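Student: just a sequence and a predicted model for now, questions to come.
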Amino acid sequence: MDIDPSASAAEQYAYRLRLYRERAELTQDDVGRECIISGKMIGHFENGRRIPTLDVSKGLDRLFNLDRYFEELHPHVVREVTLPMGFAEYIEYEQQAASLKVYEPQFVPGLLQSETYARALLSAANRGDRLERGLAVRMGRQDILQRDEPPFIVVLIKEAALREPVGGVDVMREQLAHLLEMMERPNISIQVIPAGRPVYLSSGFTLLGFVEGLGIGYADAAGGYGHLIQAPQQVHELAIRFEQIRGEALSWSESEKRIRAFLEEM
């Protein structure tokens, strides 16, 4: 996309990043090493296809010796993609997590969505630039899966979420195939909760674990207006609930067979 720094905070961010990098005579790989991400990701930031995190923004300020320029621009970029502030904060924690436990009753979780599936979901309420920026955030979250030491992820997903033909049959076939590919990774476990099992929570939640420090939770809500859960007792209660739900799910191998069967039925 053509970058116009006067059009939005996101495009100003992209334009300035390229400008400061080229002035410093640094490659995208050089900047990536300083920010502990790939040079390819720096390229995505510069062409507006990904939204940088707050930690990356602080790293850019340090690298270019700027007085919190990118750090202060970051919340304006987040607001443009209409991310609720609670979720924006959650994304920052997600980027640092060593483990994630996800329960999702309605849709394939964002970290495991194919781009066409994500676009179909987001297009229901977004158009034009707003859609593209929202998609950039959604797909950008998946960068943690490409880390040298990616987080360990356990996903519990209700069968109904895998039968809902989001975007049509072709999109859903691609999404199911993508899930099967993700299941081949040693750090990702997906378990299906069959229809009829006594799991009646209407909204999903996520538990984040860290190498150091206490874990936190995030509970979904309508329209994306969820909230962070940091009180140790509440996080502990969510962890117990997760294990109770997991007890109703199929095993990894049975889940793989069930997803493959859904794919073959389409």
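Tutor: Thanks, I have it. Residues are numbered from 1 along each chain as shown.
Student: alpha carbons only for contacts and neighbour counts from here, please
Tutor: Noted.
Student: ok, now which ones touch residue 207?
Tutor: Contact analysis of residue 207 by C-alpha atoms under 8 Å, 6 or more residues apart in numbering lists 100, 101, 102, 215, 216, 217, 218, 235, 238, 239.
Student: this is the comparison structure:
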Amino acid sequence: MANGSRQAAWEFFGAELKRRREDAGFSQSVLGTRVFVSGGYIGQFEQAIRKPQLDVAQRIDAALQTDGFFERMCRKLIKETHYAEYFAHVAELERLATEISDFAPAVVPGLLQTRDYARGVFLASHPFATDEYIEERVKARMDRALALKDAGHPVYWAILHETVLRTPVGGPETMGQQLEHIAAAVRERRVMVQVLPFSAGAYPGMGKMLKLMEFADTPPTAYTEGVLSGNLLDDPAVVKQMRAAYDQLRAAALSPEASLALIESAAEDYRRCATTT
């Protein structure tokens, strides 16, 4: 489904939600209370600004007695994206965020990946997939990365563990180009990147990726990911703890200047390796 068609479908979802909510005699606040979100969230669902997670759609069906209508529509729209089901909502939120903070323990964050690096990641995860499947995933990831090139792009901060720099995804040439891509984005002041060096030792949430997102008029969220699973968290107390953990990582990381120097040095090492193989 094309992006325009998907947006039209979400707008239909929102219009139906508003119609059925009003038929039930509920205000946005009342429905929000019944499905454990704010009334403002219900308003954003109705305007197709924000997309509900599947469990919220299920609770809406229960509150409005709509016999699974919103769950079925939500499942269909999630299925027709090029993202894993557990990540589809996160991809939508990235477009709305005013600030994004990533911690990457092993792989370059999707928003910073080059096409060849992304292809290497997907091939490693799906070694028997067709070329068409891989290219669809790569295109979806490149579409996400455009968010950092738009005029109104979010403030973006990434902390990369040194493991990210030392793992040659796609081979030396691809990895060298990937690190040059990150360095260029830093030099152009489109992103802020720090490296957490091996010498920092143990760190909060060992081995776990973390994404924090801030928004103009809704509460912040935190996202963590495991193998074929993800957790999008918006409980204020939990998000506050995640923010504190991120601040610890930032304090332990190299300065932005030292981080850029290390990234450029690693890129040069890969370039030399590529020319001798």
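Tutor: Here it is on my side, so go on. Keep in mind it's a predicted model, so treat the numbers as computed, not measured.
Student: picking that back up, narrow the contacts of residue 207 of structure 1 to those in strands?
Tutor: Among those, DSSP state E puts 100, 101, 102, 216, 217, 218 in strands.
Student: please say which position in structure 2 the first one maps to.
Tutor: Under the alignment defined by TM-score structural alignment, residue 100 of structure 1 corresponds to residue 100 in structure 2.
Student: which residues does that match contact?
Tutor: Counted by C-alpha under 8 Å, 6+ apart, residue 100 of structure 2 has contacts 94, 154, 155, 156, 157, 211, 212, 213, 214.
Student: about what we covered before: can you lay out the ones in strands among the contacts of residue 207 of structure 1 as JSON lines showing distance to residue 20 of structure 1?
Tutor: Converted to JSON lines, these look like this (distance: C-alpha to C-alpha, whole Å):
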{"residue": "100", "distance to residue 20 of structure 1": "35"}
{"residue": "101", "distance to residue 20 of structure 1": "38"}
{"residue": "102", "distance to residue 20 of structure 1": "38"}
{"residue": "216", "distance to residue 20 of structure 1": "36"}
{"residue": "217", "distance to residue 20 of structure 1": "37"}
{"residue": "218", "distance to residue 20 of structure 1": "36"}
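Student: looking at these, which is nearest residue 75 of structure 1?
Tutor: Closest approach to residue 75 of structure 1 among those (C-alpha to C-alpha): residue 218, at 19.8 Å.
Student: for that closest one, the count of nearby residues, please.
Tutor: 21 (other C-alpha atoms under 10 Å).
Student: so it touches residue 225, yeah?
Tutor: No: the criterion here is C-alpha atoms under 8 Å, and residue 218 of structure 1 misses it with residue 225 at 10.5 Å.
Student: SS state for residue 228 of structure 1?
Tutor: strand (DSSP: H, G, I helix; E, B strand; the rest coil).
Student: who are the contact partners of whatever residue of structure 2 lines up with it?
Tutor: Mapped onto structure 2 by TM-score structural alignment, residue 228 of structure 1 lines up with residue 232. By C-alpha under 8 Å, 6+ apart, residue 232 of structure 2 lies in contact with 90, 221, 222, 223, 224.
Student: follow-up on the earlier one: buried subset of the contacts of residue 207 of structure 1 as a ChimeraX selection?
Tutor: To isolate the buried members of the contacts of residue 207 of structure 1 in ChimeraX, using 16 or more other C-alpha atoms under 10 Å:
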select :100,101,102,215,216,217,218,235,238,239
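Student: out of the contacts of residue 207 of structure 1, which one sits closest to residue 173 of structure 1?
Tutor: Distances from residue 173 of structure 1 to those, taken by C-alpha to C-alpha, are shortest for residue 102, at 22.1 Å.
Student: measure the closest one to residue 144 of structure 1 for me?
Tutor: 15 Å (C-alpha to C-alpha, to the nearest Å).
Student: helices of the stretch 101-250 of structure 1, start to end?
Tutor: Secondary structure of the stretch 101-250 of structure 1, counting by DSSP state H, counting those that start in this stretch: helices at 115-122, 128-140, 159-163, 169-183, 232-246.
Student: distance to residue 60 of structure 1 added to the ones you listed, as a markdown table?
Tutor: Output for those, formatted as a markdown table (distance: least, C-alpha to C-alpha, whole Å):
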| stretch | distance to residue 60 of structure 1 |
| --- | --- |
| helix 115-122 | 28 |
| helix 128-140 | 18 |
| helix 159-163 | 39 |
| helix 169-183 | 32 |
| helix 232-246 | 33 |
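Student: please identify which of those is closest to residue 77 of structure 1.
Tutor: helix 128-140 (9.3 Å).
Student: which positions in structure 2 sit opposite that closest one in the alignment?
Tutor: Against structure 2, helix 128-140 of structure 1 falls on residues 131-143 (TM-score structural alignment).
Student: and the matching stretch, how far from structure 1 on average?
Tutor: Compared with structure 1 after fitting, stretch 131-143 of structure 2 has a mean deviation of 1.6 Å; criterion: mean C-alpha distance after the TM-score superposition for structure 1.
Student: which residues touch that stretch?
Tutor: So stretch 131-143 of structure 2 is in contact with 82, 83, 110, 111, 113, 114, 115, 118, 119, 122, 123, going by C-alpha under 8 Å, 6+ apart.
Student: correct me, but the third one touches residue 148?
Tutor: Right, residue 110 of structure 2. No: at 11.2 Å, residue 110 of structure 2 and residue 148 do not qualify as touching, with contact defined as C-alpha under 8 Å.
Student: quick revisit: so which of the contacts of stretch 131-143 of structure 2 comes closest to residue 40 of structure 2?
Tutor: residue 83 (26.3 Å).
Student: three-state assignment of that closest one?
Tutor: coil.
Student: contacting residues for it?
Tutor: 137, 140.
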